[in-house]
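In: Give the three-dimensional model of this entry:
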Amino acid sequence: MEKYVVVDLETTGHSGKTDKIIEAGIVTIVDGQITDQYSTFLNPGKPIPNFISSLTGIKDEDVANAPPFEEVAKEIKGKFDKAVLIAHNVPFDLGFLNDELAACGYGKLTCPVIDTVEMSRILYPQADSYKLSNIAAYLDIHHDAPHRALSDAYVTALLFLKLREKLMALPGETASGLQKIEKRLKSNLSYLLEKRKQEASAEPEHDSSIAVYNGIAYKKPVQPINTAEQSTGAFGGFIDDLFSDTAKLHEVFGIYEDRPGQKEMAELIYDAFESKEHAIIEAGTGIGKTFGYLIPAAYEAMKRNEQIVISTHTTQLQNQLMEKDIPMLRKLLFFEVRAAILKGKYHYVSLQRLSQELERGVGNYDIALSKAILLVWLTETETGDIDEIQLPSNGYHFYKKICAEAEQVTYRDNYFSHYNYARKKAEEAHLILTNHALLCTDLFSDNALLPSYSRCIIDEAHQFESAAARRFGLKLDYVQIQYALNNLGEWDDSFWTDMRMSSPEIALSISPATWNRVYQDAQHDLDALFRHIFSYVSSRGRGYTDIGRMQSAFPGKGQQDRKWLGIKEMADRLIFRLKELNKMLETALKSISDADSNPEFMQLYSQLSEFISALKLLFFKQDGLNVKWAEIEAKGAKNAVYLYSEPATVAEPLEEMFFSRKECVVLTSATLTMNGSFNFIQKRLGLQEGSFFSKVIPSPFSFKEQIQMLIPEDFPDVRNEEEEFIYSLCEAVLSLAEITEGRMLILFTSFEMLKKCHALLRDILEDEDYTLIAQGITSGSRVRLTKNFQSYEKAILLGTSSFWEGIDIPGADLSALVIARLPFQPPNHPLYEARARRLESEGRNPFYELSLPHAVLRFRQGFGRLIRSNHDRGFVLICDTRIIKSSYGKYFLNSVPKVPIVTGSTGELIEKARGWF
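Out: Reported below is the predicted structural model:
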């Protein structure tokens, strides 16, 4: 008999030592059937906090006549007799139960447990969230009363039954792999896994969609289908037919709104392809930019039977194209188009490396959980792309060891590789969807990463320069080197023990005493170098980045004081130690008869070589072209240092290696012009006069009716009165939030200011029912924070850096946008300083040619967050009075659509806003 007892508790808080249970819900499952339900209020002997009552609906009067826990303790404990305890977050519920039982003199529960949070993460690795309500919705389980004990327990019971069903359908190899990991998990799954393994061994046939490599079951990807090419006819007739077929447009898009700008964009891109010219196209919000370039790209690729590369700024946008837009495109077109997504090798899991790591033991909890997630996911994924799932935070360190990038050998004929499969699909596709980072790496690499192409579309092209600069430069930090050294370890650590077992000849090639001495010296020199850089930046740093780091440029040749010369000596010593280690690794590699059997060895050797080259370039190579600087986490560890080198300009290499070699490159974004001109983006990217044409396609939205821009004249000067400015900003936010019921996004240019505003708003809103969500303070990615913001009725979202663009919050979810200050780059950022000096040396004005255009483009990106459809409306509050008081403020106002601008005191603006809204 299989007996499981599911428990959920509502409590007065989160501390088992001071808080009490106020409601218990218990559901019993016997042999896969729910057989009993139990629920009771419990008197905690203390008032229930307001926020708990608001969350659960349980008030003091509900528990006033309820029994204290000690009266039902024996009954509750008895329900778990000879059963497995299940809870959604076992440590919380079991911890409270055991604290209460101990306080009553009863022994703690010692029965086996299953945590449905953990089990859900393993068995449904592609779910967005594992909160009970979210995972229940994901699995189509109805939840009557969230945050009530019996309802939560009942839903958890249904969830467990679904999880059990899925576990019992896993391939036997996966169950066997999980069995080896299970002892490090919270959940006692050994009985179920053993049962599944036995059932699988008795099954007559293996699932034909599953293959096995070294004991790892994985899903066989569907092979690309080479469909017959079809005649496409003349583009003019094709595009006219496409946009006149309203029935099909409504079928594909749902509610379709006529978008003349989309058709115009498609025709312009086709003309660029035919004339073999480059093009810069600014497509305003609402144009339907994505289909404006996908349609001509698909047509041209099909007509010429060649490949066209489409590059986006992020891998998330790549995924959106492949998962959402390409399927719609296929429904829309009159012919079949093949598309493939290609990312860097880091994104693809390696079956070979995972197999080797599974043989090396279980590892800590995060590694064990990561291995379990990967084993199940591999039975479902066709891509092997890690972006499909979320690993525990520390699991990504482990993932680096098992991604395709970690492989250092030629694949054998019988070895399946997700990365090679992605490349094969890309080689057979019409449209190759990649990202700026991989595209630029391909441009600057000796080894081709992308199939050959002559036409390319760069979406979000305003980000292309920074992506190219990062790929042309380098980044190095303490954790990177420390992680590699830790993986090597001393002679008696697990890495060398494993190496000696697989290749005994290694022991004859290296002196253990010499290795340990050099290894310890390298660790010491690494720590000393980065601690001294931290101290150097702390004493000389000028300003903070938008994510709150202090930064300092490397001193030039004539500016190097004694402290910096000491740092260079330490860097030289570290380089020497790493060379010594690498020389021993090289000797060891020569002694191994089959080096291919130890790819991690090869990987670590290559990593140390890369670190040596990077340290040399950073500290000892003076070329005048690259800007070098250091950033520190001012309140972090004393070696939390990040070193950067980037070229002051990428215009020349982009022109030489990209634009001059491609027949047609189309650059598109919603924000490419400054004051109606493309000059800034053209010069930054190195496009030659006469090699391109440009066009602005304005947004179809009625901004005059949809937006009110509010500019208070009485705000303190943001540059000289920061504390007063923050108080005024928070007061204005709260007043505006009352009108819009939250639904507000506040954009900052500084993480420090964001933190101060968040702290002040939190104190003021303590007794209010607004939900504050802040980047860098509230846990979660940008996507997760945005989804959380949309899920609350009255929420305020605070963001910096990446929140100025790329987030889409349509409809009533966003009714107010606050821009705290104009988004100028910090004037003391080393990269900006170097670029400004270069312009000055040419007799040009760096403010008007660099700082102002960059800020205006950023401002336009932020402004575009508010209106995402014809039906949106709301306010934009600009708190930086420079926009109306400075001579350059007109550039910002002229860069955005013409909207009503209301100025006056803050109080007057709030009253006008109340009337308009």
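In: contacts, neighbours, all on C-alpha from now
Out: Will do.
In: Quick one: end-to-end length of stretch 838-851, please.
Out: Terminal residues of stretch 838-851 are spaced 13 Å apart (CA to CA, to the nearest Å).
In: Helices of the stretch 551-700 of the chain, residue ranges please.
Out: Ranges of helices within the stretch 551-700 of the chain are 562-591, 599-620, 651-654, 679-685, based on DSSP state H, counting those that start in this stretch.
In: and this one, so I can compare the two:
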Amino acid sequence: MKLNFVAVDIETTGFDFVECEIIEIGAVRFTENSKPEYFSIFIKPQKKVPKFIKQLTHITDEQLNSGDSLVEALTKFREFIGDDIVVCHNASFDIGFLNQKLVDNNFPILSNEVLDTLDLSRIYLPFILNHKLGTVADYFKIDLTNAHRAIYDAEATGKVLQEIILFIDRNIPLIVNHRLFEVSNFLKDHFGLTYFLGKIVEHQKKTALLHKKYGKEITFGSPNYIEHNPANPTDITIDHVFQNAGLLDNHFEKYELRDGQVEMAKAVLHNFQNEEFLLVEAGTGVGKSLAYLIPSILHTNKNNEKVIISTNTKNLQEQLFDKDLPTIKKSVKTPFKATLLKGRRNYICQRKWLETTLDFGKMFSKYEVKSYLNLVVWKEFTKTGDISENSSFNLSRDGRVWKKVVSDRFLCQGRKCAHFQDCYLMNIRKKAEDSNVVIINHHLLLANMLSQNSALGEYKYLIIDEAHNIPHLAPKELGLEISYPEFNNFFAQLYSKKNRYQSGILIGLKTASTKSTFSQKDKLLEKIETTISFLEDEKSIFENLFKKVGETVEQKGNFGKLRIVNSDDFPFIFEELGKIIVIWQKLSRHIMRIKDVFGTIEKQLFIDYDKHKDFLDNISMRIDEYYNTLTSLYNPDLKNFAFWMEALKTNDKKYPNGTLVYCPLNVENILNDSLYKNLKSLVCTSATITIREKFKYFSGRMGFDLLEDVQELIVQSPFDFQKQALVIVAGFLPDPKDRFFSSQSIEIIKNSVETSKAGTMALFTSYRNMNEAYEALSDHFEQKDIPLFTQGKGMSRTAILKEFQKHKNSVLFGTSSFWEGVDIPGESLELLILFKLPFMVPSEPIVEAFLEKLEAEGKNSFMHYMLPNAILKYRQGFGRLIRHKTDRGIVLVLDNRIKTKKYGSYFVETIPAKTVFPQSAIEIEDYLARWFSKF
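Out: The predicted model follows:
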């Protein structure tokens, strides 16, 4: 298919359409039978151009000073593009910016059809890493050496469109393109996209028979299942695998025998064989993942058992499945099957997806169409149905669409479903049942525990890696949470009316009733209509509750949360909950009356009788669960539970954004009764679960002190921290609560970065401190040509880490999520700055409630909770610095409490590196200069 168009890109001084300026416009005309025509113009700015923009674009002051005025440039640009289709990558920015400047200068806005290659990339390339122009250009092998220059980006955008057209022709069948075209007609402001899809369909109707197989170029990420069946399987031991000249050594050039890894592997295997519980702290560099994977495979092969391995982070899951298990498969002649299993909410439902194709107009608003379009190609070619492999779909942004197609335990028909054989969730669960090793995350582990192993089936052997996260995750995972979107989605599943369209379970039942012949038809229809009327009349009260909750938090809360200490403090909550419980009881009776009538119908007389019966049974079950939740919130146990309100961030001020959360303060007994008692063997491991080489604190929080004979093992890191690292504590600085602390600490950050000339990561305990440091230092670092990457400034965590490692001697500012799970080896990170000791925020609702409970029990809450948590977090932060034997670096702590408080010695003793206490900022610079001059 051929298409004539003009590709356009602009460079600006920032993102604000009104305040910022356009400094370059580039455009390239692509026509069917001639060479491209180029248009490039610089625009003389009225304000100073930020230095980072010049660095990004490589546009010089000379080029800008000799540029045209904005009016001249816009006039020439409009003449160049004429009436052609305009193509941009992220058109809402380029066209939005251009139209703003056109209006500002008394020009009419652009009336050209606009096509966005960002939209097309998200629709047709859901398998690539992301949809930035550079990433898409790389995929199609389009040179973009001069990125962030308008003319080159415009040319690349045009070439991307041409390649996407060819890609569609080779890979996407007519039926899929036709579906995309049909759905795009529901868009109200993307006529260019609809026009394009129509042209694709028109073209393919003429050429469809030329293609026999589509999708050869479409592959999604990593597999979720590994099967290893070696030709000549052999029995092996731990030593066979790990020793020098062993199985791993024979397959890897730089293999290094680690005594600690062997010690841990033997301990894990012994633990399985003797059906014991084991706690293992394995220092950085031990290689703990292979030290538990190998014994897991050896044990399950001999005993026909299954080992569940639970992790906290996606990074570790990917390491296990993409790196470690393939390593074992390559090295070890022991058969095994491994499955990566996620929670139900990650998988699309085949039946619900089909329903969307039949009733799209009834189910989706015009605002949800773009999100839906990003599912169509992915759904056609996915083998797993796991939404995380779709880079085009954002669960937080597109959550409302996902809820309409995601697998739902209340609507799942199981084996009765016509799509059971093709069900993504059931297929992966079946593979998990037959696997030796099943990898999950902590959320699924805890959720499965509450649902009596409905997701994992029966298992007796469990490994929990990153186990230090469980005490923090468990209370919320094992607690209760309700919000407006949850109830609204439930009501929509029951009954929804949009314009003149009606949908939902009750409408499905009503339709089936009218088409069936049975004596109780009128009575059933009357019960259905009565229930629909009830829902329409009463569901607004839910909106009122969550609106009031959100407003209250925004007025009185801290950081979007507000704890409920006494029921009398917020009487409106309990008044509204009381009304809702009454309504819920009435709804339950309405559904029960429908079920009573339905139960009198002979199965053979009613269309899809089993399906509707299952729906009604599941709805009743769901109503019962919600009723239990509502009554727990209405009669809260405020001594043993934390109860608080939250306000979700939303751009719609009218949206009911409140949430109610209710969590147990102690989870030890729950873990013991619902998890430990069902296991033969458990291994908990992490790099940071001891304090002063004692497991006491972790054991208490996990409930292991309730058990007998839990084994413990500390495997030291193979790194020489005395030689590889140095801890500098700025004990001379003011106390963190002092008003001068922040400014003096920021000055030390600035001087330390300049003195060391090292890759630097500064970790903060609050966004406020981090943003204050960013505001104070960003211009200075810019003038010194030091790249600064800061969390929350428009880049994802992954993108920040990638850019940080790409730029030598750069600086990264991060908060809580960067304190762990970050692996930056080598020169990219040689200076780690800890702004404050990582104490939890005492006003955080669940923290505050737990502190009060400890004090009520006569315990020192600081020593029993705040301090141990801070020490473990401190160790996790330190662990970011030294990742390999060749790494060298300094940890600079700006919190003087390590020196001035009695408990400071705990922080000194918990780190294996030498700690020094300089007396001034000049001494810090001297330490840094001498350290980095050695390497």
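In: Including mean neighbour count and distance to residue 276 of structure 1, could the helices of the stretch 551-700 of structure 1 go into TSV?
Out: Converted to TSV, the helices of the stretch 551-700 of structure 1 look like this (neighbours: other CA atoms under 10 Å; distance: least, CA to CA, whole Å):
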stretch	mean neighbour count	distance to residue 276 of structure 1
helix 562-591	18	48
helix 599-620	18	39
helix 651-654	18	18
helix 679-685	18	18
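In: With distance to residue 777 of structure 1 as extra columns, can I get these in JSON lines?
Out: Formatted as JSON lines, the helices of the stretch 551-700 of structure 1 follow (distance: least, CA to CA, whole Å):
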{"stretch": "helix 562-591", "distance to residue 777 of structure 1": "34"}
{"stretch": "helix 599-620", "distance to residue 777 of structure 1": "32"}
{"stretch": "helix 651-654", "distance to residue 777 of structure 1": "37"}
{"stretch": "helix 679-685", "distance to residue 777 of structure 1": "34"}
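In: Of all those helices, which one is nearest residue 869 of structure 1?
Out: helix 679-685 (27.0 Å; CA to CA).
In: start and end residues in structure 2 for that closest one, please.
Out: Per TM-score structural alignment, the counterpart of helix 679-685 of structure 1 in structure 2 is residues 696-702.
In: Quick one: average offset of the matching stretch versus structure 1, please.
Out: By mean CA distance after the TM-score superposition for structure 1, the fitted stretch 696-702 of structure 2 averages 1.7 Å away from its aligned residues in structure 1.
In: Name the residues that touch that stretch?
Out: 468, 470, 471, 666, 667, 668, 671, 689, 690, 691, 705, 868 (CA atoms under 8 Å, 6 or more residues apart in numbering).
In: Repeat the analysis, applying 10 Å as the threshold.
Out: Around stretch 696-702 of structure 2, the neighbours that count as contacts under CA atoms under 10 Å, 6 or more residues apart in numbering are 279, 467-468, 470-472, 474, 666-672, 688-691, 704-707, 710, 864-865, 868-869, 872.
In: cool, stretch 171-180 of structure 2 as well?
Out: 123-124, 168, 181-184, 193-194, 197-198, 200-205, 207-208, 211-218, 357, 372-377, 379-381.
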